[in-house]
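In: Show me how the following folds:
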Amino acid sequence: MSKFGDLINTNTPVLIHFSADNNPECIEMHSIIEEIALEMGEKLVIIKIDIQKNKELTEALRIKSAPTLMVYKNGAMVWRQSGITDKASLIMIAKAFN
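Out: As a prediction, this is how the structure comes out:
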């Protein structure tokens, strides 16, 4: 958990993508996030976390389904959404916290 705290404690917004490799929605979401990474560059940090390999963190954050997306800024969660979110909405959200 302390590593997670280090990852999210930054002034740059951090988009966390909690996913499961065998989930079709997660695979679709991953391609959307790759496009966002290219467009946003250094204005957004993107981290993918496998919920099956990180059960303690998943339980601590009460993640019930994948994909789940969260945006953190300066160590605080500022946005959270479960399910697929479209590219335009994610870019708008990321820019809102820059």
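In: can we go C-alpha only for contacts and neighbour counts from here?
Out: Fine.
In: Tell me which residue is most central in this protein.
Out: Central residue of the chain (Cα atoms, centre = their mean): Ile16, 1.9 Å from the mean position.
In: and whichever strand or helix holds it, how far from the chain's centre?
Out: According to DSSP states H and E, Ile16 maps onto strand 14-19. Centre-to-centre, strand 14-19 and its host chain are 2 Å apart (Cα atoms, centre = their mean, to the nearest Å).
In: Which other helices and strands does that strand contact?
Out: For strand 14-19, the contact count by 3 or more Cα pairs under 8 Å, 6 or more residues apart in numbering; DSSP states H and E identifies strand 45-50, strand 68-73 as packing neighbours.
In: again, 10 Å this time
Out: For strand 14-19, the contact count by 3 or more Cα pairs under 10 Å, 6 or more residues apart in numbering; DSSP states H and E identifies helix 2-8, helix 24-40, strand 45-50, strand 68-73, strand 76-82, helix 87-96 as packing neighbours.
In: what's the second one in contact with?
Out: I take that to be helix 24-40. The contact list for helix 24-40, computed with Cα atoms under 10 Å, 6 or more residues apart in numbering, reads 15, 17-21, 23, 43-48, 66-69, 83-88, 90-91, 94-95.
In: One more, please, to line up against the first structure:
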Amino acid sequence: MAGTSELVAAVGDADFAAQVLASELPVLVEFTADWCPPCRMMAPVLAELAAERVAELRVVTVDVDVNPETQAGYGVLSMPTMMLFRDGEPIWSAVGARPKRKLGQELTDAIARARAAA
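Out: Have a look, this model is predicted:
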């Protein structure tokens, strides 16, 4: 599956570590699939978040049908699953589509908690 916009990159098993785990910015990963209607609903939400938070957050997608190692490695069973990574570790996750405002607040809260704990 291609990235949903120029600011939402598609990453896979081969480049997940470099693109997500080694990122200096927090990275929101959407585990997705072409056959998943809620995943398609999230595409414009993720594109908007990526554009609005370009300086503070990266947004990527992982197509689970062609990247089984990454999917299995993080125990992803349902799509869409979103995970927020910071410093190479998942710090937040959620399953299912959600409105942009709610997702944005969840990400803000998760990043703030991670910073406070560091």
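In: Ala60 of the first structure: which of the helices and strands packed on strand 14-19 of the first structure is closest?
Out: Distance to Ala60 of the first structure, taken as Cα to Cα, is lowest for helix 2-8 among those, at 11.4 Å.
In: who's in contact with the closest one?
Out: Residues from elsewhere that reach helix 2-8 of the first structure (Cα under 10 Å, 6+ apart): 1, 14-16, 45, 47, 57, 71-77.
In: for the residue mapped onto Ser19 of the first structure from the second structure, what are its contacts?
Out: The alignment partner of Ser19 of the first structure in the second structure, by TM-score structural alignment, is Thr32. Thr32 of the second structure is in contact with 1, 38-40, 42-43, 61-65, 71, 76, 78-82, counting by Cα under 10 Å, 6+ apart.
In: try 8 Å this time
Out: By Cα atoms under 8 Å, 6 or more residues apart in numbering, the contact list for Thr32 of the second structure reads 39, 61-64, 79-81.
In: Return the closest of those residues with respect to Ala9 of the second structure.
Out: Checking the contacts of Thr32 of the second structure against Ala9 of the second structure by Cα to Cα gives Thr61 as the nearest, at 6.3 Å.
In: burial measure for that closest one, as a count.
Out: Applying other Cα atoms under 10 Å, we find 25 residues neighbouring Thr61 of the second structure.
In: Check Glu30 of the second structure too.
Out: So Glu30 of the second structure, with other Cα under 10 Å, has 27 neighbours.
In: now Arg115 of the second structure
Out: 10.
In: Ok, His30 of the first structure next?
Out: With neighbours defined by other Cα under 10 Å, the count for His30 of the first structure comes to 18.
In: what lines up against it once you look at the second structure?
Out: So, by TM-score structural alignment, His30 of the first structure is matched to Ala43.
In: how near is its match to Val60 of the second structure?
Out: Remark: distance between Ala43 of the second structure and Val60 of the second structure (Cα to Cα, to the nearest Å) = 10 Å.
In: Ok, Glu106 of the second structure next?
Out: Using Cα to Cα, Glu106 of the second structure is found at 17 Å from Val60 of the second structure.
In: One more: Tyr74 of the second structure?
Out: Where Val60 of the second structure is concerned, Tyr74 of the second structure sits at a distance of 15 Å (Cα to Cα).
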